Structure formats: C-alpha cells, structure tokens
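Enquirer: here are the coordinates; sequence isn't available:
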C-alpha cells in the first residue's frame, strides 16, 4: 500500500503472528527444541499467533479482502484451538487418552482447508502461493503422522513447518519494507495465473 493511504495493510501483522508462532512450535516438532518447551509456545499462540491474526482478519474484512479475512481469522482460531487443547489436556479438564487418531484427522482437515486457500493464491502472488503450499504439506505430514502413528512424519512436518513460518515472516518483512520505502524493494512475484485480460492480477493487499 502507498505510504500516504489512510489505512494500513493488516496482512504483515497476520503473517508475522502466524509465522513466528509456527517457527517456534515447529522447532519443537522437529526436535530442535525439547518437547517440554511447548509450554512456551502456548501463551505465544494465544497472544500473537491467535489474537494478532484475529485482529488482522477483522481489519482485512474492513478492507474488503475476503481472502485475508478467511485466512487470518481461521488460522488465528487454529492457534486458540491448539492452545486450549493443550491447556485443557494438561490440566485434566479433558482427557486426550486415545485421541491421537482424532487429532490426526483434525490436522488433516486443516490441510484440506489450507489446500483450497492455496488454490486461491494462484490469483495473488508467488510469495503467498509458497506459504500456503508449504503450510498444506505441514498439516498433512503432522496429521498423517498422528493418524498412522508414524513418528518421523511428525518430525518431517516440523521441518516443513519451520520453513513455512520463516517464509511467512519473510513475506511480512517484504510488505512492511515495501510500504516503508513506498516502492517494491523486495519483490513478492506476480500472480502464478494471469487474469482473463492477459495481465497478471495484483495481490489482494
């Protein structure tokens, strides 16, 4: 967005809220950090991954951006779901015994959702296209790892999730830098698919 506009672009906030939280959790999933470190992720999931994305989604609604509204509010709600699931389970408010298969299905469903959001990014830009593709792969690896009880799939999902989070943080950085300098200093790439007029469509944000 040009620097002289009256409203800011909420997408970088949503992207970094998602990306930073994903990086930290993925480092635990990839076994780069101890499993006990997951307790550090939970408050971050509520405060930044969850709440910041929900705020970004509401702001995207005001901007008339359907894609941004659906994406940020949905993944913000995902982090709230994840945080509540861990807290309720750890405190004994709900029993997670025997729930691994169901958890796997839940993550697979998030992969399905992310896949149809990824399809929409073909009309946005290559940067978002890559984030949603990687995120879909992450969900499927984590989901099938839990559903099938194959540990290395979860570890692989952690590594892909780490790349996904860093990718989202890069897109956030690029959008903030481009706004600050009021020009494209960090290209995000045109849309993978062209519009009917033959011109590449512009990103929604």
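Expert: That came in fine, so what should we check first? As the structure is a computational prediction, the values presented were derived from the model and not from experiment.

Enquirer: CA only for contacts and neighbour counts going forward, please
Expert: Noted.

Enquirer: tell me the SS of residue 7?
Expert: Following DSSP: H, G, I helix; E, B strand; the rest coil, the label given to residue 7 is coil.

Enquirer: pull the contacting residues for residue 23.
Expert: Applying Cα atoms under 8 Å, 6 or more residues apart in numbering to residue 23 gives the contacts 161-166.

Enquirer: could you dump these to a markdown table with distance to residue 73 and neighbour count?
Expert: Shown next, in a markdown table, are these (distance: Cα to Cα, whole Å; neighbours: other Cα atoms under 10 Å):
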| residue | distance to residue 73 | neighbour count |
| --- | --- | --- |
| 161 | 19 | 30 |
| 162 | 21 | 26 |
| 163 | 22 | 20 |
| 164 | 18 | 27 |
| 165 | 17 | 26 |
| 166 | 20 | 19 |
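
Enquirer: here's the one I want to compare it with:
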C-alpha cells in the first residue's frame, strides 16, 4: 500500500528533509507542506458506501428470487438512483481524499453501476424500446452484466491483499454477476426454465453478498466509534 493510502506523506525515499535540502529559496511553510503528514479529519465513508450497496443489492436480489411473488424490478429504480447510486458515488468520492484507491474505485464504480442500471428501467428513457426484438435486448443486458462481472473479478483480485471480508464480498458478487449474465444469455436462446434457475441462483448469491456487505459496513461503523460496545472482525491481513 502506498504511503498516501496510509493517510500520510511520510518520506518514502529515506532522505532526511529536516534540513533545508530544497535550497535557501524554499520557505519554511513550503518545506512543512511537503514533509508534514497529511492531517486527515474526513470521516470514514465506507459504512455509507457498504450500507447503500447492500440495501440496493438486497432489494433487487429478493426480486430475482421472486420473494413475495415480485418479479418486476421497477421499484428498485429509485433506490438504485439515490442510495446505491448517488450515496455510494459520494462515498467513493470521499475515499479519494482519504488516499484509499481501492475504496474509491469500488464505491465510485458500483455507484455508477446502479445509476446506469436504474436508467435502463426508467420509463421514458427509451433504452429498452430502442431494441428491435426482446432477444436483442436480453443479450445486450447479458453483455452489460458480464462486463460488470469482469470489473468485480478484478476488484476481487485486489481484495486478496485486504481482508477476508472483502474477499468474500467480491467473490460472491462475481458469482452473482456471472449467474445473472448467464441467465440472460440462456433466456435469449429460448431456454426459459434454465434461465429462470440461473436468475434465481444469482438472486440467492446476491442476498448473501448483501448480508456480507452489511456485516463489513457495521464493522466499519463500529470501528469509527470511540467507545463501541463490540467490534466485528473482518479478518484483516497483516503486511510487513
């Protein structure tokens, strides 16, 4: 992890900057701005991002398994726009000044995902109506989901150096996107039963993903409290 990602600009070159190595023309204020650690008073946005992601994922996943007989995902549009989308995107933006490249990339990416996904189902967006046939539209959504499976798998690889919680989260999310994307491809070939089973499998995996995200989010929230009653371990790896 880079020094900036640790929340500090401590000297990584081994050079002692306590002396005026910049020359006499460098002011003390400028030297201090270069050598002093970053004072980071920004609250941890991870809990917001994880709760927003988990809640939106849970709702859509429950629809995917036909919970309470619901099969149409349109109610999730508002949630995807403002919670999974906007709130998570903001969390990602706040991860940038904290120096957390992984968190900034993940939250911003999935915030954009939910915003783009919601747009597909907004009445009047004209996206679904632009396709000549339902088969073409289903295949297009399948490609869309498989692309996000690729992004998620790349984040899964990055999470291998983070903690067990994130490994579990991105592992299940990769499988979720894979099943949902495969479901669309199978449905486009007229295999309705197999496609429905894959869709429900994706929904079940999405529910597990959401619960894992809730757990990690609560762990982050408790860790931010000075007098938390309990702490939730997420299996953080120790790096030399």
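Expert: It's in. Here the structure is a predicted model, which means the values were calculated and not measured.

Enquirer: so what corresponds to residue 102 of the second structure in the first structure?
Expert: For residue 102 of the second structure, the aligned position in the first structure is residue 67, judged by TM-score structural alignment.

Enquirer: what's around that match, how many residues?
Expert: For residue 67 of the first structure, the count of nearby residues is 17 (other Cα atoms under 10 Å).

Enquirer: pretty sure residue 183 of the second structure sits against residue 199.
Expert: Yes: Residue 183 of the second structure is within contact range of residue 199, at 5.4 Å (criterion: Cα atoms under 8 Å).

Enquirer: quick check: the two most widely separated of the contacts of residue 23 of the first structure?
Expert: 161 and 166 (8.6 Å; Cα to Cα).

Enquirer: now the residue lying farthest from the centre of the first structure, what's its secondary structure?
Expert: Most distant from the centre of the first structure: residue 197, at 31.2 Å, with distances by Cα atoms, centre = their mean. Going by three-state DSSP, the secondary structure assigned to residue 197 of the first structure is coil.

Enquirer: now do the contacts for residue 30 of the first structure.
Expert: Each residue near residue 30 of the first structure by Cα under 8 Å, 6+ apart is listed here: 154-159.

Enquirer: ditto for residue 182 of the second structure
Expert: Residue 182 of the second structure sits next to 142, 146, 195, 198 when contact means Cα under 8 Å, 6+ apart.

Enquirer: now do the counterpart of it in the first structure against residue 40 of the first structure, distance only.
Expert: Under the alignment (TM-score structural alignment), residue 182 of the second structure pairs with residue 144 of the first structure. Distance, residue 144 of the first structure to residue 40 of the first structure, by Cα to Cα, to the nearest Å: 25 Å.

Enquirer: top helix in the first structure by residue count?
Expert: Longest helix in the first structure by number of residues, with DSSP state H as the criterion: helix 151-181.

Enquirer: check the fit of that one onto the second structure and give the mean distance.
Expert: Superposed on the second structure, helix 151-181 of the first structure shows a mean distance to its aligned partners of 0.9 Å (mean Cα distance after the TM-score superposition for the first structure).

Enquirer: so which elements touch that helix?
Expert: Contact here means 3 or more Cα pairs under 8 Å, 6 or more residues apart in numbering; DSSP states H and E; on that basis helix 151-181 of the first structure packs against helix 11-29, helix 126-148.
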